[in-house]
Structure formats: C-alpha cells, structure tokens
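A.B. asks: what's the 3D shape of this:
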Amino acid sequence: MKTGGPWSRRARILRGMEETRTADDEPKYRIRALHTDRTVTVYQAYRPEIGLAAAREGRFPAIWKRDRMTWIKPSFLWMMYRSGWGTKEGQETVLAVEITREGFEWALRNACLSHHVRGFHPDQATWKARLRTAPARVQWDPERDQRLRALPYRSLQLGLSGEASRRYADEWTVSVTDVTPLAHRVRDLVRAGDLEAAGRLLPREEPYPESAGLLEHLRVPQAPEAP
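C.D. replies: As a prediction, the model looks like this:
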C-alpha cells in the first residue's frame, strides 16, 4: 500500500477551516470531506492494538475482521463526537484513512438507506429486501460544531459489509494515519476557548464533487416549508 496522502503531509493537516459556514449556506444532505482528485479521507476509531497496527502498516491488519460491518465517516468532528475525542473505551486510536474515490463512490452507488422512509421507498418490504442484499448502507446524522453540538445539516455515515468491507480494507485503502494527537490538541484548544486556533487545525472538509446519480437514492427530499 502507498503511504502518502493528505494526512502524511503536515501542510495539509494544518490547513484548517474557520467555522464561518452557516445553516443557510448548507443543504441538509451533502458530503463534506477532505479529498483530492483521486482520494477521499474518512475517519474511524479503534482500540490501540488495531489502530496503531493499521497506522504502522498502512493497511488494516489480519486481526481486523473483514466479515463484520464497519462504519466510515468523512467528518472529523462527527468522529470526535462519536469517539469522545478518542477517549471512549475501544476508540482510543483515531485513524484518518485515505481511500480511493473510485471505491468510495462504488460503495455509495451500491448503498441503501439504513432506515425506511415513507414516501421515499416504495414500501417497507422493498426497502428491507434491498437492505439485506446491499453491501453498504447510509445514514445521515447531524453534523457537529467544534463544541460537538448538533448542527441543522447532516453528515454522511457509510456502513460497509461483506464485499464492501473486504474491498475497503484490502483494495481501496491508500494510507492510514494515526490522528489521535491532533484530536487531543483540538479538544484542548476547544476546552480552553480558543476556537480560532482549533479551527486552524481542522482538516479542510469541502463539498465532495458528486457525479450524476451518486446520491439520488440516498438523499431524502426535504418537505416544503409551510406557508
């Protein structure tokens, strides 16, 4: 596996974004991620024996179970919310995993929403049948600000199982970087009230360029506002 990428270059790690985006600027469902023309960075958190081995080897070790569902998250701050800044039991090592855009988009095109939506799916039975066979599933959870408070727009969570999980670990992964020290540094700055300095350390997560039809089956239409 290659070991280069956005997270192996300090200049890209330190390029941050200020929290200037408002709710009005953001559609409810959009992928925001650190990405290049070839790759996209997602985040996971593991116990040290898995996370440190993955970062050291640049790929997931043999003890990483390829037959289980794994969830990847393009949002650094949502990962901080989920892992408690890398302090929750079993999530002490935070990883930035750079994967190919080709693999990421394959998973999205073959994904199913993780829950049934009345009026969006034909019926619950059709949704359940699709969920049983889909190698990936998507849920949209509230994005988080630097204090890990919920924002009114959503962040993508992508669950991989079966073929998708195996391909993620053994084909799509380009680099794996331990970003636990960064997580702790940002947390400390936020707790000290220095949001500006914390923002400068955040990865630059920008709107992911969507090819035609990439999210049509995963983005639930917003109901029109009442007059």
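A.B. asks: C-alpha only now, for contacts and for neighbours.
C.D. replies: Fine.
A.B. asks: packing partners of the helix or strand in which Gln139 is found?
C.D. replies: Assigned by DSSP states H and E, Gln139 falls within strand 136-144. Judged by 3 or more Cα pairs under 8 Å, 6 or more residues apart in numbering; DSSP states H and E, strand 136-144 is in contact with helix 76-83, helix 101-109, strand 111-113, strand 150-160.
A.B. asks: run the last query once more with 6 Å
C.D. replies: Contact here means 3 or more Cα pairs under 6 Å, 6 or more residues apart in numbering; DSSP states H and E; on that basis strand 136-144 packs against strand 111-113, strand 150-160.
A.B. asks: going along the chain, name the helices of this protein.
C.D. replies: Taking DSSP state H as the criterion, the chain contains helices spanning 10-14, 48-57, 76-83, 101-109, 124-133, 163-167, 180-191, 195-201.
A.B. asks: what does stretch 83-100 contact?
C.D. replies: Contacts with stretch 83-100, where a contact means Cα atoms under 6 Å, 6 or more residues apart in numbering, come from 38-48, 51, 172-180, 183.
A.B. asks: buried set for it?
C.D. replies: Within stretch 83-100, the residues scored as buried using 16 or more other Cα atoms under 10 Å are 83-87, 91-100.
A.B. asks: sort out for me which of those are in strands.
C.D. replies: Thr93, Val94, Leu95, Ala96, Val97, Glu98, Ile99, Thr100 (DSSP state E).
A.B. asks: now show me the structure for the sequence below, then we'll compare the two:
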Amino acid sequence: MIFTLWTWIPSDAALRAGRFVAPFSFHRMTWIKPSFTWLMHRGNWGRKPGQERVLAVRMTRDGWEEALSRAVLTTADPSAVAQAPVHVQWDPERSPRGAALNHYSIQVGIGRHLIRAFADDWTVGLTDLTPQVRRAASSIRTGHAARFRRLLPPERVYPLPPDLAGRLLPGG
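C.D. replies: Model (predicted):
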C-alpha cells in the first residue's frame, strides 16, 4: 500500500529526478507532515522563503510504519529523544486561514541515519502540487470557499496499529 504525505523542497532538482537528490539534505532531520492544511499554515501557502515548492510524497506503508516503529515522542525523556532515529510531535491542526483547531496533527522527523532509507526505499514518487497550492491560496484570499475545497487533496485518518498508537498518541 502506498499513501501520500506532504513536504517542501528548496529546488526543482527532486522533481526532475523523480526522487530526493541534492540540494535535499541527507545529513539532517527532515520533517514529514501528513496534514496538508497544517503544512500550508507552516509554509504560508508556499510563500515562505525556501518553502515555495510543495510536493506530494508517495511513500510505502511499510516505510511509514518502519519510521513510526523507531519513533519517540518529543515530550519523552530528553536522553531518549536525543538517541531516537525518528521524532514524533503533535501540533494543533489548522484551518485553511491558520486558526488552531481542537484536534492535533502528527509531525514525524526522520533523523539523518534513516534519511537514505526514506529517500531511496520508502519514497516511491513525487508530485508537484505548487500550482494547486497557489490556486487554493488565491481562493482563500478571495473568499471562494467552494473552489478552495475542490482544490484540497483528499486526506483520511491513518489506521495506526494498536502497538504504535499506544506509544505515539498523546496521552497514549
């Protein structure tokens, strides 16, 4: 099974190659955001410097669950967090206009020791969503809610296996 996550990249090189390549950094943690509206809030709808290109990242379910199986909540003991190859944090979900909502979205940080597995083995495709993001942002600014909703990519709640839910959900 393959599903889609969202991220930014600093250049067009990854799109040309169809996979993550330099200048993508293979030497630092990279954060995966499964929530599209949270990512758009964080990157100002593709207008924040260095976050102008928005990609859909197609990733295998096995890779995603491998990452989650190695994850530690960022609220855990600091020494455990420092040693963890994957970090998980929960942030308030955002409305299209950026207001905090009453539920949370997961953010998953893949550490530098797993970046190659993420880029070479777990990621199976990249799709440029930048034009769609620009149209959606314009729809928000001009008050065209119906058009905006049609431009959002579909999202579903991920069915987290019980053992991972117990370790990674807030208060789990």
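A.B. asks: from the helices and strands packed on strand 136-144 of the first structure, which stretch is densest packed?
C.D. replies: Ranked by mean neighbour count, these are led by strand 111-113 with a mean of 24 (mean count of other Cα atoms under 10 Å).
A.B. asks: which one in the second structure is aligned with Val179 of the first structure?
C.D. replies: Applying TM-score structural alignment, one finds that Val179 of the first structure aligns to Leu129 in the second structure.
A.B. asks: need the counterpart of Phe24 of the second structure in the first structure.
C.D. replies: So, by TM-score structural alignment, Phe24 of the second structure is matched to Trp64.
A.B. asks: typo on my end, Leu160 of the second structure
C.D. replies: Match for Leu160 of the second structure (TM-score structural alignment): Glu210.
A.B. asks: count of neighbours near its match?
C.D. replies: Neighbourhood size, Glu210 of the first structure [other Cα atoms under 10 Å]: 11.
A.B. asks: tell me, what residue is most central in the first structure?
C.D. replies: Closest residue to the average C-alpha location of the first structure: Lys73 at 1.4 Å, with Cα atoms, centre = their mean.
A.B. asks: quickly note the distance from that one to Ala192 of the first structure.
C.D. replies: Distance of Lys73 of the first structure to Ala192 of the first structure, given as Cα to Cα, to the nearest Å: 26 Å.
A.B. asks: also Ser175 of the first structure?
C.D. replies: Ser175 of the first structure is 32 Å from Ala192 of the first structure, by Cα to Cα.
A.B. asks: just say which of the helices of the first structure is most tucked in.
C.D. replies: helix 76-83 comes out most buried of the helices of the first structure by mean count of other Cα under 10 Å, with a mean of 23.
A.B. asks: corresponding residues in the second structure for it?
C.D. replies: Taking TM-score structural alignment, helix 76-83 of the first structure hits residues 36-43 over in the second structure.
A.B. asks: could you give the separation of the matching stretch from the chain centroid?
C.D. replies: Computed by Cα atoms, centre = their mean, to the nearest Å, the chain-centroid distance of stretch 36-43 of the second structure equals 9 Å.
A.B. asks: and for stretch 158-169 of the first structure?
C.D. replies: Worked out by Cα atoms, centre = their mean, stretch 158-169 of the first structure lies 14 Å from the chain centre.
A.B. asks: can you name the residues of the second structure that that stretch overlays?
C.D. replies: With TM-score structural alignment as the criterion, stretch 158-169 of the first structure aligns to 108-119.
A.B. asks: and for that stretch, what's in contact with it?
C.D. replies: Against stretch 108-119 of the second structure from outside (Cα under 6 Å, 6+ apart): Phe20, Phe26, His27, Arg28, Met29, Thr30, Trp31, Ile32, Pro85, Val86, His87, Val88.
A.B. asks: for the second one, what are its contacts?
C.D. replies: With contacts taken as Cα under 6 Å, 6+ apart, Phe26 of the second structure has the following neighbours: Ile115.
A.B. asks: and what of the fourth one?
C.D. replies: By Cα under 6 Å, 6+ apart, the contact set of Arg28 of the second structure is Arg112.
A.B. asks: 10 Å - rerun?
C.D. replies: Going by Cα atoms under 10 Å, 6 or more residues apart in numbering, Arg28 of the second structure touches Gly109, Ile110, Gly111, Arg112, His113, Leu114, Ile115.
A.B. asks: and the third one, by the same measure?
C.D. replies: Remark: with contacts taken as Cα under 10 Å, 6+ apart, His27 of the second structure is in contact with Gly111, Arg112, His113, Leu114, Ile115, Arg116.
A.B. asks: hmm, try it at 7 Å
C.D. replies: Arg112 (Cα atoms under 7 Å, 6 or more residues apart in numbering).
A.B. asks: same question, the first one
C.D. replies: Applying Cα under 7 Å, 6+ apart, one finds that Phe20 of the second structure lies in contact with Ala14, Ala119.
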